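Student: missing the sequence, but the structure's below:
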């Protein structure tokens, strides 16, 4: 993912889905240890709902 698109994803998570900066920071720390998808880490740690996960993947497909 390009830095520009990654930045837009973070903005979407915070602005559209109201995911806290703290939740995103937790996922980013774990992402550094595990190169898996940021969104999957958010979901695995219970920081987003399944519905939010689906919205994120819809956004990723259309962004």
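Tutor: Here it is on my side, so go on. In this text, all values refer to a predicted model and were calculated from it rather than measured experimentally. Numbers count the residues shown, from 1 in each chain.
Student: use CA for all of it now, contacts and neighbours both
Tutor: Noted.
Student: Now for residue 44, how many residues are close by?
Tutor: Around residue 44 there are 13 other residues, counting by other C-alpha atoms under 10 Å.
Student: take a look at this one as well, against the first:
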């Protein structure tokens, strides 16, 4: 599903916030295991700060991304 890192959210995180691909892969695994949302997992593990979390959530809100993409 999202393990190929091709969804718009993952592309945004890689290109806009410069989160390394390996860090995103790890976060996706944690998201799958905990059934949480990817932005929250990134923040909880210190991969993004609170300002970046807010930026990601604003981006998601503007794009109207569905829950499937947020909780791999």
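Tutor: Received the coordinates, thanks. Computed from a predicted model, the values in this text were never measured in an experiment.
Student: tm score of chain vs chain?
Tutor: Put the two chains on top of each other and the TM-score (TM-score structural alignment, normalised by the length of the first structure) is 0.85; 59 aligned residues with a C-alpha RMSD of 1.5 Å.
Student: Does residue 47 of the second structure lie in a helix or a strand, and which?
Tutor: Residue 47 of the second structure is part of no helix or strand, with elements assigned from DSSP states H and E.
Student: which residues touch it?
Tutor: Neighbouring residues of residue 47 of the second structure by C-alpha atoms under 8 Å, 6 or more residues apart in numbering: 19, 23.
Student: quick one: the equivalent of it over in the first structure and residue 57 of the first structure, what's the gap?
Tutor: Per TM-score structural alignment, the equivalent position to residue 47 of the second structure in the first structure is residue 47. Residue 47 of the first structure sits at a distance of 16 Å from residue 57 of the first structure (criterion: C-alpha to C-alpha, to the nearest Å).
Student: what does residue 50 of the first structure give?
Tutor: 11 Å.
Student: got the contact list for the alignment partner in the first structure of residue 17 of the second structure?
Tutor: By TM-score structural alignment, residue 17 of the second structure lines up with residue 17 in the first structure. Residues near residue 17 of the first structure by C-alpha under 8 Å, 6+ apart: residue 52.
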